[in-house]
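Novice: Here is the input, now give the coordinates:
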Amino acid sequence: MPSLNNTELLSTLSSTTPIVLTIAGSDSGGGAGIQADIKAISATGGYACSVLTALTAQNTQGVTAIYPISGEFVEQQLDAVFSDLNVIAVKIGMLSDSDVIHSVAKKIKQYKPQYLVVDPVMVATSGDLLLQSSAIESLKSELLPLADVITPNLPEAAALIGSKVPQNEDEMVAMINELRLLGAKSVLLKGGHLEDDSNSTDLFICADAVERLSMARIETRNTHGTGCTLSSAIASYLAQAHELQAAVTLGKHYITQAIIHADELNIGQGHGPVNHFFALNTKG
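Specialist: Modelled structure (predicted):
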């Protein structure tokens, strides 16, 4: 059997390694943002690479400062990654302004990754605003129509379509048609904010169907980074050749387990992170 030279070997490896790019902001506390993305992608079997869009001074209690990164440097990072790595799936998280949104959309159109997951990050678990309101229209017009799936929570979905925040599942259902009009191939509407519900129910909205994904609600305050983690897990499963519906379902199961095991960690004095590596740390 003939041996492969270095170039052929690298080509073979790059074609089989599920490489996932996360484009997001940094969380200095390590529980959300690009740090959570890298953990989730790694824990679910992908290889994570990253492009930073903003730096935050942040911990489990809140965000005290945001330092934006220029669109020009975001583009330079994207060129560096895409020109060398065989990126299969991209997850997009925090984009702080219209300049960065435009730069990311431009490069996504140029490099055309196979899968795109957009988590329209606008508000942190602590309630801090992470996306300038003036940039929401840019997000809607330039990025969301490119996505295979977007993953808004209820406040984010309400901001995207200009409605009130749903207070029950019936009001979530009432958002379906307007969410479809955003142009993404599918929407995972996350119902975690319905805290009075004994279950955490998400609606996976496709062009011609809606699937209800429901798990028992876990009582914990350690939910920092749940949205980042879920969207990154979905991107990781897509990169591993799972169909979109299966990737969403697997992502839902993964984040549920990460929340179930969150209280095994003792991190910070506020909303602690989920346990990304629960499978490694589970005894027995």
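Novice: contacts, neighbours, all on C-alpha from now
Specialist: Fine.
Novice: wait, L55 sits on G25?
Specialist: Yes. Assessed by C-alpha atoms under 8 Å, L55 is found in contact with G25 at 5.8 Å.
Novice: what about the strands in the stretch 101-250 of the chain?
Specialist: Secondary structure of the stretch 101-250 of the chain (DSSP state E, counting those that start in this stretch): strands located at 115-118, 149-150, 187-189, 199-205, 210-216.
Novice: Pick the most deeply packed of these.
Specialist: The highest average neighbour count among these, using mean count of other C-alpha atoms under 10 Å, belongs to strand 149-150 at a mean of 30.
Novice: could you say what helices and strands that one packs with?
Specialist: strand 115-118, strand 187-189 (3 or more C-alpha pairs under 8 Å, 6 or more residues apart in numbering; DSSP states H and E).
Novice: And the shortest one, what does it pack against?
Specialist: Packed against strand 187-189, as judged by 3+ C-alpha pairs under 8 Å, 6+ apart, are the following elements: strand 149-150, strand 199-205.
Novice: One more: the first one?
Specialist: When contacts are defined as 3+ C-alpha pairs under 8 Å, 6+ apart, strand 115-118 packs onto strand 87-92, strand 149-150, helix 226-239.
Novice: Proceed likewise with the subsequent sequence, for comparison:
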Amino acid sequence: MFESGAAADRSSWALVQLRVARFARAIVYDRSGLGRSPVDPAGRTTDRMADDLGDLLDHFGPRPFILVGSSAGGPIIRLAASRRPERIAGLVLVDPSDEASDILLGKGFRTIEKISIPILIGLARLRMLKYMFGFLLNACPADVRADMEREAFEPRVFRTQRAQERTFLDEISAWRDNPLTLGEIPVTAISGGLTGDGMNAAARASANASHAHRAAQSPHGRHVVAEKSSHYVPITEPEIIVDEIERLGRNTPVRGFG
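Specialist: Below you'll find the model as predicted:
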């Protein structure tokens, strides 16, 4: 089961999903307000997003799941896993947001988010974003590219991101004093190895240190660096994510893996 980043929908996983589908059932979905899912009038707290994921797991259960979350999707799958750890066979956190990063929780990052989201909404209205993110579109199969051009750069996507941003950092910051409990769940944290995609050297170092810390909290943890990627690992090095999913599947009793 795949959980996308803050402003990303199911299409962001296309290159990973196609490869995983060769050996396991691979499920992607759109959170409320993204892709083809309607806006949630009740808001977009991390708690509520984890509840939605939990409902989806109930629908496809009871088999154990490997959850894969990118960027802001990382905390969402960790929270969902902490609520029902017995049904989770492993987590793959792909360049995740993490409360262990001081830069992520700092005032500077919050200020950048407050400034950038209105700009993104304006650019979406002007239909300019597909040109700015052409490298993402060009990497995808034709059908996925068509979906992304139609759905991924609409103003409502960034309004949804703004709704998530209102509480997201405060929610995960609270986990510093009250850590989520994942028990024996194996955790792989994958970091980008390069700067870029909005991350300078200091931000990249802080993020990667937080990822290493997160992996170390698991008795079966692994920290993997995608050396050729910055933040968009599912697009630039999907095979690294696929390898970790397959490794977890082969080491745990999950039906559907070879």
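Novice: Could I get the TM-score for this pair?
Specialist: Once superposed, chain against chain, the TM-score is 0.45 (TM-score structural alignment, normalised by the length of the second structure); 172 aligned residues with a C-alpha RMSD of 5.1 Å.
Novice: ok, back up a step: JSON lines please, covering the helices and strands packed on strand 149-150 of the first structure and showing distance to L13 of the first structure.
Specialist: Shown next, in JSON lines, are those (distance: least, C-alpha to C-alpha, whole Å):
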{"stretch": "strand 115-118", "distance to L13 of the first structure": "19"}
{"stretch": "strand 187-189", "distance to L13 of the first structure": "32"}
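Novice: With respect to A105 of the first structure, which of these lies nearest?
Specialist: Minimum separation from A105 of the first structure across those (C-alpha to C-alpha) falls at strand 115-118, 11.0 Å.
Novice: what comes up buried for the longest helix anywhere in the first structure?
Specialist: Assignment by DSSP state H gives helix 244-260 as the longest helix of the first structure. Applying a neighbour-count criterion of 16 or more other C-alpha atoms under 10 Å, one finds 244-245, 247-248, 250-260 buried in helix 244-260 of the first structure.
Novice: Taking those residues together, which two end up most distant?
Specialist: Top of the distance list for the buried residues of helix 244-260 of the first structure (C-alpha to C-alpha): L244 and I260, 24.3 Å.
Novice: hey, where'd the strands end up in the stretch 101-250 of the second structure?
Specialist: 187-192, 222-226.
Novice: returning to that earlier point: and of the helices and strands packed on strand 149-150 of the first structure, who's closest to C49 of the first structure?
Specialist: Among those, strand 115-118 comes nearest to C49 of the first structure, with 14.5 Å by C-alpha to C-alpha.
Novice: Which parts of the second structure are helices?
Specialist: Ranges of helices in the second structure, per DSSP H, are 14-20, 46-60, 73-83, 107-125, 129-132, 134-139, 142-151, 155-173, 201-216, 233-236, 238-251.
Novice: Save the ones you listed as JSON lines, and put in mean neighbour count and distance to A226 of the second structure too.
Specialist: Listed next are the helices of the second structure as JSON lines, based on neighbours: other C-alpha atoms under 10 Å; distance: least, C-alpha to C-alpha, whole Å:
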{"stretch": "helix 14-20", "mean neighbour count": "19", "distance to A226 of the second structure": "14"}
{"stretch": "helix 46-60", "mean neighbour count": "16", "distance to A226 of the second structure": "27"}
{"stretch": "helix 73-83", "mean neighbour count": "24", "distance to A226 of the second structure": "16"}
{"stretch": "helix 107-125", "mean neighbour count": "14", "distance to A226 of the second structure": "23"}
{"stretch": "helix 129-132", "mean neighbour count": "14", "distance to A226 of the second structure": "23"}
{"stretch": "helix 134-139", "mean neighbour count": "14", "distance to A226 of the second structure": "17"}
{"stretch": "helix 142-151", "mean neighbour count": "15", "distance to A226 of the second structure": "24"}
{"stretch": "helix 155-173", "mean neighbour count": "19", "distance to A226 of the second structure": "25"}
{"stretch": "helix 201-216", "mean neighbour count": "20", "distance to A226 of the second structure": "11"}
{"stretch": "helix 233-236", "mean neighbour count": "22", "distance to A226 of the second structure": "7"}
{"stretch": "helix 238-251", "mean neighbour count": "18", "distance to A226 of the second structure": "7"}
